[in-house]
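# Provided below for reference: sequence and predicted model.
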Amino acid sequence: MWDQHMHCMFSGDSDADPVLMINSAINKGLDGICFTDHLDYDYKEEPGLFDLDIAAYEKRIKRLAIVLKEKGCPINIHWGIEIGLQPHITDKNNEVAKKYPFDLVIGSSHVVNGIDPYYPAFYKGKTEHEAYTEYFESILDNLHSGADFDVYGHIDYVVRYGPDKNKYYSYERYADIIDAILKEIISQGKGIELNTAGFKYGLGHSNPTEDVLKRYHELGGEIITVGADAHKPEHVAYDFDKVSNILKDAGFMYYTVFENRVPAFIKL
């Protein structure tokens, strides 16, 4: 198994040494990993927090991959990025995606109409249902903006932080808009991820939920990566023992690994 969503010291919300992240992956028996540090332009709550020194990031990770391979490192180390999508910065984001030789580009919705749902201000003056709907609508806006990415990250990220988290959330309650999102992703030849951080956040489910993963497969979705969204070494491959059954129950017999932004399908 590969963990293709993780962050280290180059992300504004992590201070993890990439060597320790790699060692954790080795100790957990992974076949490979992909670093995907954050880049979020126009992050108003904490300006500059998620600006990414891409040149330094690339140099460090690629140098580590070379040195460790020469020392007989038993896992593959890929280099990617998680880009925070917003329609008004699509061109700026796309320049980055095209300029650098990433293995994987995750596109994620972290900011909705100027506010990250991580902050309580996002929910002020709205019902939880209205807030969640606004979040999903923002994903459609990003998909219609021409954003350049390979897989959409943690599609129901918003439920990690809502007032009741996922107590009243289900695929069925938001089926119309989630189906529209999944159909658009599929039509663009892009994929989604199974993000196990939902278990770490106490949701009892992955992001997106198992029902969304199943619906994605029913609609013809084929590209699906797996990641734990780790920001610390101890969270690498978090609850990966659940992954195979989740994917099989959703109808998948494989998962996807990206190299040079080209997907390869690996049997479970």
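Received the coordinates, thanks.
# okay, CA-based contacts and neighbour counts for the rest of this
Will do.
# excluding sequence neighbours, find me the nearest residue to the residue positioned nearest the centre of the chain.
For the chain, the residue nearest the mean C-alpha position is Gly153 (3.1 Å; Cα atoms, centre = their mean). Leaving out its chain neighbours, the residue that sits closest to Gly153 by Cα to Cα, 6 or more residues apart in numbering is Ser108, at 4.8 Å.
# tell me who's in contact with that neighbour.
Residues in contact with Ser108 (Cα atoms under 8 Å, 6 or more residues apart in numbering) are Glu82, Ile83, Gly84, Leu85, Tyr152, Gly153, His154, Ile155.
# need these in CSV (columns: secondary structure and distance to Thr225).
Below are the contacts of Ser108 laid out as CSV (DSSP: H, G, I helix; E, B strand; the rest coil; distance: Cα to Cα, whole Å):
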residue, secondary structure, distance to Thr225
Glu82, strand, 13
Ile83, strand, 16
Gly84, strand, 18
Leu85, coil, 19
Tyr152, strand, 10
Gly153, coil, 9
His154, coil, 11
Ile155, coil, 13
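# ok, and the most crowded of those?
Leu85 (30 neighbours; other Cα atoms under 10 Å).
# where along this protein do the helices fall?
Ranges of helices within the chain are 18-27, 54-70, 90-99, 128-143, 175-187, 197-200, 210-218, 243-249, based on DSSP state H.
# ok so, going back, pretty sure the residue nearest to the centre of the chain contacts Thr196?
No: using Cα atoms under 8 Å, Gly153 is not in contact with Thr196; the gap is 11.3 Å.
# re earlier: highest mean neighbour count out of the helices of the chain?
Counting by mean count of other Cα atoms under 10 Å, helix 197-200 has the highest mean neighbour count of the helices of the chain, with a mean of 21.
# quick revisit: look up how far Tyr132 lies from the residue nearest to Gly153.
Going from Ser108 to Tyr132 by Cα to Cα, to the nearest Å gives 15 Å.
# thinking Leu30 is in contact with Ile22, fair?
No: using Cα under 8 Å, Leu30 makes no contact with Ile22, being 9.7 Å away.
# now do His78: how many residues are near it, please.
21.
# should've said Arg173
Counted by other Cα under 10 Å, the residues lying close to Arg173 total 11.
# another structure for you, compare them:
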Amino acid sequence: MITADYHIHTSLSEDSTAPMEEMIEQGIRAGLTVMCFTEHMDKDYPGGGAGYFEVDTKAYRERFLECRAKYADRIELLFGIELGLSPDLAQWQREYTESWPFDFVIGSSHLVHGEDPYYPEFYKDGEDEGYRRYFESVRENLEAFSGIDTYGHIDYVVRYGPEKNKNYTYEKYRSEIDSILTALIDKKIALEVNTGGYKYGLGEPNPAAEVIKRYRELGGSLITVGSDAHEPQYLAYEFERAGEVLRACGFGYYTQFRGRVPVQVRF
């Protein structure tokens, strides 16, 4: 069983209302032994005003330390962050991640040149064009900034496309996806298996099994697993299914980070 969840949000993130303690209690009930909180830091996110989607890192750190002390004999808690990547933020993000004692840093693409794939307007030139633009932006982000430990939900865009993953396959976007996977391997950045895809009705994690298998074929070996939970009921969501997918793709282990150092853990 996979017992470490490395992608968790609480009420300290803009899009969650769940108190940290409530998430921890549910994590313990769910059988987790490790929980890594990864609050949102999407600097300059458009449309929400100053500080929108930017965690108050000082308050986050203080709350985390309180909870870590309180639950020290029941579960291991780790201090992480999820960065919303953009090439123009590379220098700021480098300085930010070096200024705090993070155990783990997720880099994610939530915007494509300032546009959010969550909104229908992103697909005004068609779903296929929107997906290609998204994958190309992931590669741009990797070229600009590689100071992350894993890349989150690299096919996140299919959660929100007009037809979601109905017309989406690895083969259709082979060139773009292979470019991303090769960059991850070259830069020693892990690939995240995000079980939020099941929550969004895709029937697969993000990325899809075909992509995970291709990552393995190309020589990739660093896999992190996260639920992307914003509510307690989604902690460790479908981790058993994710484990089955990983085994089918040639992985009998996943990667945990502490102090930003990777350790392979068999399951």
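Yep, that arrived. Small disclaimer: the values here were computed from a predicted structure and weren't measured.
# fetch the TM-score of the aligned pair.
The TM-score (TM-score structural alignment, normalised by the length of the second structure) is 0.97; 264 aligned residues with a Cα RMSD of 0.9 Å.
# could you save the contacts of Ser108 of the first structure as CSV and add columns showing distance to Leu182 of the first structure?
Below are the contacts of Ser108 of the first structure laid out as CSV (distance: Cα to Cα, whole Å):
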residue, distance to Leu182 of the first structure
Glu82, 19
Ile83, 19
Gly84, 18
Leu85, 17
Tyr152, 10
Gly153, 12
His154, 13
Ile155, 10
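# which of the residues you listed are retained in the second structure?
Counting by both residues aligned by TM-score structural alignment, their matches' Cα atoms under 8 Å, the members of these that carry over to the second structure are Glu82, Ile83, Gly84, Leu85, Tyr152, Gly153, His154, Ile155.
# ok, now which ones touch Thr209 of the first structure?
So Thr209 of the first structure contacts Asp156, Ser170, Tyr171 (Cα under 8 Å, 6+ apart).
# so how far is Ile212 of the second structure from Glu240 of the second structure?
Glu240 of the second structure sits 16 Å away from Ile212 of the second structure, going by Cα to Cα.
# and if you look at Leu65 of the second structure?
Relative to Ile212 of the second structure, Leu65 of the second structure is positioned 34 Å away (criterion: Cα to Cα).
# check contacts around Glu21 of the second structure.
If you count contacts by Cα under 8 Å, 6+ apart, then Glu21 of the second structure has Cys67 around it.
# most neighbours of all the contacts of Thr209 of the first structure, which one?
Of these, with other Cα under 10 Å as the count, Asp156 tops at 23 neighbours.
# which residue packs closest to that residue, ignoring adjacent ones?
Asp156 of the first structure sits nearest to Pro208 (Cα to Cα, 6+ apart), 5.3 Å away.
# just Gly203 of the second structure next, same as before
Nearest-residue entry for Gly203 of the second structure: Gly197, 6.9 Å, with adjacent residues in sequence omitted and distances by Cα to Cα, 6+ apart.
# touching, the one you found and Asp228? I think so.
No: counting by Cα under 8 Å, Gly197 of the second structure does not reach Asp228; the two are 9.4 Å apart.
# quickly note the distance from the alignment partner in the second structure of Asn93 of the first structure to Ala190 of the second structure.
Mapped onto the second structure by TM-score structural alignment, Asn93 of the first structure lines up with Gln93. In this view, Gln93 of the second structure and Ala190 of the second structure are 18 Å apart by Cα to Cα.
# again, but for Arg241 of the second structure
Taking Cα to Cα, one finds Arg241 of the second structure at 20 Å from Ala190 of the second structure.
# neighbour count for these two, which is higher?
Between Arg241 of the second structure and Ala190, Ala190 has the larger neighbour count (other Cα under 10 Å), namely 23 against 14.
# ok, that one touching Thr150?
Yes: using Cα under 8 Å, Ala190 of the second structure makes contact with Thr150 at a distance of 4.2 Å.
# what touches both of these two?
Thr224.
# now do stretch 80-95 of the first structure: distance to the chain's middle.
How far stretch 80-95 of the first structure lies from its chain's middle: 14 Å, per Cα atoms, centre = their mean, to the nearest Å.
# endpoints of that stretch, how far apart?
Termini of stretch 80-95 of the first structure sit 15 Å apart (Cα to Cα).
# now swap in stretch 185-202 of the second structure and tell me
Stretch 185-202 of the second structure has an end-to-end distance of 26 Å (Cα to Cα).
# can you check stretch 156-163 of the first structure too?
End to end - Cα to Cα - stretch 156-163 of the first structure spans 14 Å.
# likewise for stretch 5-18 of the second structure?
Stretch 5-18 of the second structure: ends 16 Å apart by Cα to Cα.
# check stretch 226-246 of the first structure too.
First-to-last residue span, stretch 226-246 of the first structure, Cα to Cα: 11 Å.
# swap in stretch 158-177 of the second structure?
13 Å.
# hmm, who's touching it?
For stretch 158-177 of the second structure, the external contacting residues (Cα under 8 Å, 6+ apart) are 117-120, 123, 127, 131-132, 135-136, 197, 200, 202, 208, 210-211.
# in the first structure, what stretch matches stretch 13-33 of the second structure?
Counting by TM-score structural alignment, stretch 13-33 of the second structure falls onto residues 11-31 of the first structure.
# now the terminal residues of the matching stretch, how far apart.
First residue to last in stretch 11-31 of the first structure (Cα to Cα) measures 23 Å.
# ok, back up a step: show me what the residue nearest to Gly203 of the second structure lines up with in the first structure.
Applying TM-score structural alignment, one finds that Gly197 of the second structure aligns to Gly198 in the first structure.
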